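# Got a predicted structure here, sequence first:
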Amino acid sequence: MTPSWRKPAGALGILAWIIFWVVLITSFSRVIGSWPVLVQALVYLIAGVVWILPLGRVMQWMETGSIHSPRD
């Protein structure tokens, strides 16, 4: 089997996405920091989970070459 280019490309894409997400969220830190502590915690909790959602399709693409679920 020849190695697929999708895995290194996907890994670089994931790293780029993480960097983008961190920069995006931290750019709002001054605004979020002025909110009540519980609201801040909720925002950061949600932001800490939401970034993972698009990665499922990327991981599927890395393994199969398609972003669509296989049909049974």
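Received, thanks.
# Please count neighbours and contacts with C-alpha atoms only from this point.
Fine.
# What's the first helix or strand after the longest helix anywhere in the chain?
The residue-count maximum for a helix in the chain (DSSP state H) belongs to helix 6-27. Counting by DSSP states H and E, the element after helix 6-27 in chain order, helix or strand, is helix 29-32.
# Please work out which residues outside stretch 25-37 touch it.
Applying Cα atoms under 8 Å, 6 or more residues apart in numbering, the contact partners of stretch 25-37 are 40, 47.
# Pasting the second one now:
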Amino acid sequence: MNPSWRKPVGMFLIVALIAIWAVATISIIELLSAPEWINMILYVVAGFAWLWALPMKRLLRWMELGVWRD
């Protein structure tokens, strides 16, 4: 059985996308100048959006199965 090239590529993409997402999230939330408790809620929402609504779920599926959609 040959190892899949998708897993190492996917790992590098995940690290790069998390870095981009974190910088974008921090920049946007700092521009809002909201109270700390609202910032905390925004960070939690942004984290869940990243994991489930945006490309992370599809990227993990692609790494395992080689397909983007169900």
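That came through, no problem. Not measured: the values here are computed from a predicted model.
# if we can go back for a sec, and the longest helix of the first structure, what's buried?
Using 16 or more other Cα atoms under 10 Å as the test for burial, helix 6-27 of the first structure gives 6-7, 10, 14, 17, 21.
# Please identify which helix or strand holds residue 49 of the first structure.
For residue 49 of the first structure, the element it lies in under DSSP H and E is helix 37-50.
# compared with the second structure, how much does that helix deviate?
Superposed on the second structure, helix 37-50 of the first structure shows a mean distance of 1.6 Å to its aligned residues (mean Cα distance after the TM-score superposition for the first structure).
# and that helix, how far from the chain's centre?
Distance of helix 37-50 of the first structure from its chain centroid, counting by Cα atoms, centre = their mean, to the nearest Å, is 15 Å.
# so can I have CSV of the buried residues of helix 6-27 of the first structure showing distance to residue 32 of the first structure?
Formatted as CSV, those follow (distance: Cα to Cα, whole Å):
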residue, distance to residue 32 of the first structure
6, 37
7, 36
10, 31
14, 25
17, 21
21, 15
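# separation between residue 45 of the second structure and residue 31 of the second structure?
Distance of residue 45 of the second structure to residue 31 of the second structure, given as Cα to Cα, to the nearest Å: 17 Å.
# of the two, who's got more company?
Using other Cα atoms under 10 Å, the more surrounded residue of residue 45 of the second structure and residue 31 is residue 45, with 11 against 8.
# Work out which residue lies at the spatial centre of the first structure.
The centroid of the first structure falls nearest to residue 51 when counting by Cα atoms, centre = their mean (3.6 Å).
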